[in-house]
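1. Sharing a model prediction with you, sequence too.
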Amino acid sequence: MAYPGYPPQQPYPNPNTMPPYPSQGGYPGGPPPTGFNPMYPSQGVGPYPAYPSAVPGYPPAGAPGYPPAGYPPAGYPPAGYPPAGYPPAGYQQAGYPPPQGYPPTSAPYPGGTPAAEYQQAPVYGGAAPPHAGAAPTARAKQFTPTVRPKQPYGPADEEADAAALRKAMKGFGTDEKAIIAVLANRSNQQRQLIARKFTALYGKDLLKDLKSELGGKLEDVVLACMTPLDQYFAKELNHAISGLGTNEETLIEVLCSLNNVWIHAIKNAYQQLYKKSLESDIKGDTSGCFGRLLISLCQGMRDESPVVDPGRVAADVAALFQAGQKKIGTDESTFNAILSSRSLSHLREVFRQYHQTHGVPFEKVIKSEFSGSIETGLLAIVKCMTDCSTYFAERLHDSMAGAGTKDRALIRIVVSRSECDLGDIKVAFQQKYGKSLESFIEGDCSGDYKRILIALVTA
């Protein structure tokens, strides 16, 4: 309600006096309490202005319109709430709420994502992978990284590492071994802390200094190590679809092996880096059923429930048989819909029951029904859902086997998996090829490039 002439143009000289209240003839019950601002019009109900709630006896019992009829509603709060024993004893000591400063305001992942439990486990897993969306305590298998965060690690450690890197690059020549010793034995997040400390201490950009001091493949590995992982994946995907031609294997490797949290983190990083969506770039560079598979995976909407519904499994087995072996031609959309959206646990049971029911391993079905990039993509999903460690062991072997080395793939897998499951991949590599991953790197690489890869693999 508007009151003519209110609020007044000048404050009352003494807020403790009783100023006239427009249209009400004054404040009921005497002057306003000390400190009450007479310049602020009342928002109260009926004849009572909005006195501070601390004033005894205000609002008076039975004031018209206060509280409104029916409030609080009958039955509120419900019986038994809060439940007995809540919050639990030791609530404050159990690590929750999170300690002050968490998540860090300058986390290496934009917006504080991906969630902490995915920083070391961004994937569907190794030879016996757990449900990707489960909390770490619920995982059926613990991943084996080769690079672990240095513990404890505080500001003094950051300063010491920054000083060691500065010393390695200062003056004539560069001490590459010192740089490798620091960066290969710190987590990605700790490397981001070192970079910030370096700038704070010396007023210089660590990445620019590393670029100016290093060269060749050593520089490529170091810069990969220094890049936040979601940004690194985004850059690798952009490289795969930029320029002439498309590196389908990179697109398949990244999009088929990562869980929903990481897919969304990479998409956000891609948008920030290139001011366009990953999906639009994939659409512009791929086509047909392979392009549709990548677009489906790019949505990051795979079911990640560990619960398996036997009826749904049987329905999917029947649908895949009808779309493939029983049909002249192939219904690619059925394969796409099931393989890109069902959970790890569900697909494992589908593959097992398909083999049991129809006598053909599901990988063989894919090979007989598809060819080219779509075959490679669907096979990658099957392998990542059943034995992700062996899939990456094969990728590493392919990057070094034969003439030449696919350095970009070798660097990407070693760097991105080192904090997750590279230890499991090493075991799978040894079992499949009868030689250690380290021995393959020793025979295929040289110099500081070889040294930093070996350090990441064996750290």
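-> Structure's in. What do you need?

2. hey, let's count contacts and neighbours off CA atoms from now on
-> Will do.

3. residues in contact with stretch 312-320?
-> Residues outside stretch 312-320 that contact it (Cα atoms under 8 Å, 6 or more residues apart in numbering) are 334-335, 338, 346-347, 349-351, 353-354.

4. Same question for stretch 347-356.
-> 313-314, 316-317, 339, 360-362, 385-386.

5. Kindly recompute the last result at 7 Å.
-> 313, 316-317, 361-362, 385-386 (Cα atoms under 7 Å, 6 or more residues apart in numbering).

6. How about stretch 404-420?
-> By Cα under 7 Å, 6+ apart, the residues outside stretch 404-420 that reach it are 120-121, 143-148, 221, 224-225, 396, 399-400, 456-457.

7. can you tell me which of those residues are in helices?
-> With helices taken from DSSP state H, the overlap with the contacts of stretch 404-420 comprises 221, 224-225, 396, 399-400, 456-457.

8. got the contact list for Y232?
-> A224.

9. Which strand or helix spans it?
-> Per DSSP states H and E, Y232 falls inside helix 229-241.

10. Check A269 too.
-> Applying DSSP H and E as the criterion places A269 in helix 260-274.

11. ok, G245 - contacts?
-> With Cα under 7 Å, 6+ apart, G245 has no contacts at all.

12. part of a strand, is it?
-> No: under DSSP: H, G, I helix; E, B strand; the rest coil, G245 falls outside any strand and is assigned coil.

13. Could you measure from it over to D205?
-> Distance, G245 to D205, using Cα to Cα, to the nearest Å: 34 Å.

14. ditto for E438
-> E438 sits at a distance of 33 Å from D205 (criterion: Cα to Cα).

15. Against that first model, consider the following:
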Amino acid sequence: MGPQSARAQGGPSEGQPCHPLRRAPDVGSPSSCGAEATGAAVTSKAQQARKQAGSQPRTSEPGAQRSRFPRPQRGNPTQDPGEMEKPFEDNRTDPHSFVSVFESLIQAKMPFFDHLKDIFSHHRHSDDDTVKVNDKEKPIYYGTVTPYPNFNASDDTAILRRAIESKGVNEDVIIAVLVKRSNEQRQKIKAVYETENGKKLTDNLKAALRGNLENICLALLMTPAHYDAYQLMKATKGLGTDEEVLTEILATRTNQEIQEIKKAFKQEYEKELEEVIKSETSGNYTKILLELLSGGRDESARVDNDLVSKDTKTLLKLCEHGSGFNVSTFIDLMTKRSYPHLRKVLEAFGKQTDVKLPTVLKKELKGDTENCLIDLAKYAWNTPAVFAQKLVKALEKPGTCEKTLNRILVSRSEVDLKKIKEVYWNCQQRSLNDDIEKDTKEHYRKVLLSLCGAF
């Protein structure tokens, strides 16, 4: 998974929102939109106290106008108390360069990406996602779920048992415990629950809950590797393969995570994931997925400018008319190079030619291979923006797509869900929380909103 983008200082002034369709300002000119707010504000003691108590956020008084702008977000929960993370400056000298590469890609595949032209250019910030705290580099945390303070697995086990066995089942308590614990803490709760009760927590929840609430609670109790393995199994099972899910998972996980997914898949389904991919896909698309499954992508944050120049020349040669398109070379480039490196290559490509990369891919390739390579380019440039687009589609289509909501909110809640929410707001001019509240119901709605950090 490529490193996440950092945030720059500032933001639009009150009453002057940054419109998603507005072009980014010229280099050197004042930005009418400003830059994004840093996700580094430290939560106050009062906020922490309310969160630990499980209380809901206070609503504004009747008639009060709600702010249209995202609140400052917390930084790494492991940083020293009171230490503020410093926002990053945008190091790119030409904020328009990438639009020349991706303009046709954005328009050709998904109308939503019309709104992302500025996201893919002006709002693409430094690849460095670390901050100095007491002269030490620490990663910035962009998840919405953090480890629960003063965690005690035995206490949580007793609370869950009472909630499950109570008359009518206390869904609110179950939600409060599961969502306010990190995945690592949930695994400890599962183990203690089975030891102390002689029954599996998942089995008891299956008997107590129903529908979407049951599905997402069970998802929260899986390890990340087992949840991804489960999603891959569903994507390859039955009639029709869900190529979008296959590409999403394999393109956005680290090499170590991919190895853990393969191990979990073999453990749960007694099959090798590679063999399942071979049987359910074909052609160059199979080759791409197998390359991703090999876990051979360079994950260095450092970019070699000489190698960028070499790969840019290779890409230019591939796209020359009449020279023939070597798809194997392009697959190697997109599956082996780091995402920071690919961003530099695509930037340089856009500056040196008027040829549109998506136009070449559409001409030379078809179907799943074309879609996958375009998706890899989008993930390389801005992973949170792609997930935001998926959430918009899930909430705007007739009938909410709960499986997409579950998959993204569960899998990204301890990774980059804060960033995804910011991109969503920038493009929709309304919050992800508001759309979830409008399109979902009851306890299922509360789980989703809690994963988004609303409670």
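-> The structure has been received and is ready for your questions. The structure presented is a predicted model; accordingly, all values stated were derived computationally and were not measured.

16. circling back: if we only consider the contacts of stretch 404-420 of the first structure, which is nearest to L183 of the first structure?
-> Ranked by distance to L183 of the first structure (Cα to Cα), those are led by C225 at 7.4 Å.

17. any idea what the closest one aligns with in the second structure?
-> In the second structure, C225 of the first structure lines up with L220, judged by TM-score structural alignment.

18. same check, this time on L294 of the first structure
-> L294 of the first structure maps onto L289 in the second structure, by TM-score structural alignment.

19. For that match, grab the count of nearby residues.
-> L289 of the second structure: 22 surrounding residues under other Cα atoms under 10 Å.

20. does the nearest residue to N336 of the first structure once chain neighbours are set aside sit in a helix or strand, and which one?
-> Excluding the flanking residues, the one nearest N336 of the first structure by Cα to Cα, 6 or more residues apart in numbering is L293, at 6.0 Å. Secondary structure assignment for L293 of the first structure, by DSSP H and E: helix 288-298.

21. Name the next helix or strand downstream of that helix, please.
-> Following helix 288-298 of the first structure in sequence, per DSSP H and E, is helix 310-323.

22. Can you work out which other helices and strands pack against the next helix or strand after that next one?
-> The first helix or strand that comes after helix 310-323 of the first structure along the chain, using DSSP H and E, is helix 332-341. Secondary-structure packing of helix 332-341 of the first structure (3 or more Cα pairs under 7 Å, 6 or more residues apart in numbering; DSSP states H and E): helix 288-298, helix 310-323.

23. that older thread, and which of the contacts of stretch 347-356 of the first structure is nearest A265 of the first structure?
-> M385 (20.8 Å).

24. For the aligned partner of that closest one in the second structure, which non-adjacent residue is spatially closest?
-> By TM-score structural alignment, M385 of the first structure lines up with A380 in the second structure. Nearest residue to A380 of the second structure in three dimensions, chain neighbours excluded: Y339, at 4.7 Å (Cα to Cα, 6+ apart).

25. which residue lines up with that neighbour in the first structure?
-> By TM-score structural alignment, Y339 of the second structure lines up with L344.

26. how about S279 of the second structure, what's its partner in the first structure?
-> Taking TM-score structural alignment, the alignment pairs S279 of the second structure with G284 from the first structure.

27. in the host helix or strand of that match, what counts as buried?
-> In the assignment (DSSP H and E), G284 of the first structure maps to helix 278-285. For helix 278-285 of the first structure, a neighbour-count test (16 or more other Cα atoms under 10 Å) marks 278-279, 282, 285 as buried.

28. One more: stretch 133-151 of the first structure?
-> Neighbour-count burial for stretch 133-151 of the first structure [16+ other Cα under 10 Å]: 133, 136, 142-148.

29. So L357 of the second structure versus H125 of the second structure, what's the distance?
-> According to Cα to Cα, L357 of the second structure stands 22 Å off from H125 of the second structure.

30. I meant to write K378 of the second structure there.
-> 15 Å.

31. Comparing those two, which residue is more hemmed in?
-> Taking other Cα under 10 Å, K378 of the second structure and H125 do not tie; H125 has more neighbours (24 against 19).

32. Double-check that the more buried one belongs to a strand.
-> No: read with three-state DSSP, H125 of the second structure is coil and lies in no strand.

33. So what's the residue count around K235 of the first structure?
-> K235 of the first structure, neighbours per other Cα under 10 Å, totals 18.

34. Can you find the partner of I408 of the second structure in the first structure?
-> In the first structure, I408 of the second structure lines up with I413, judged by TM-score structural alignment.

35. Kindly apply the preceding question to G143 of the second structure instead.
-> In the first structure, G143 of the second structure lands on P145 (TM-score structural alignment).

36. Would you map the helices across the stretch 101-250 of the first structure?
-> Ranges of helices in the stretch 101-250 of the first structure, per DSSP state H, counting those that start in this stretch, are 116-119, 155-169, 176-183, 188-202, 206-213, 216-226, 229-241, 248-257.
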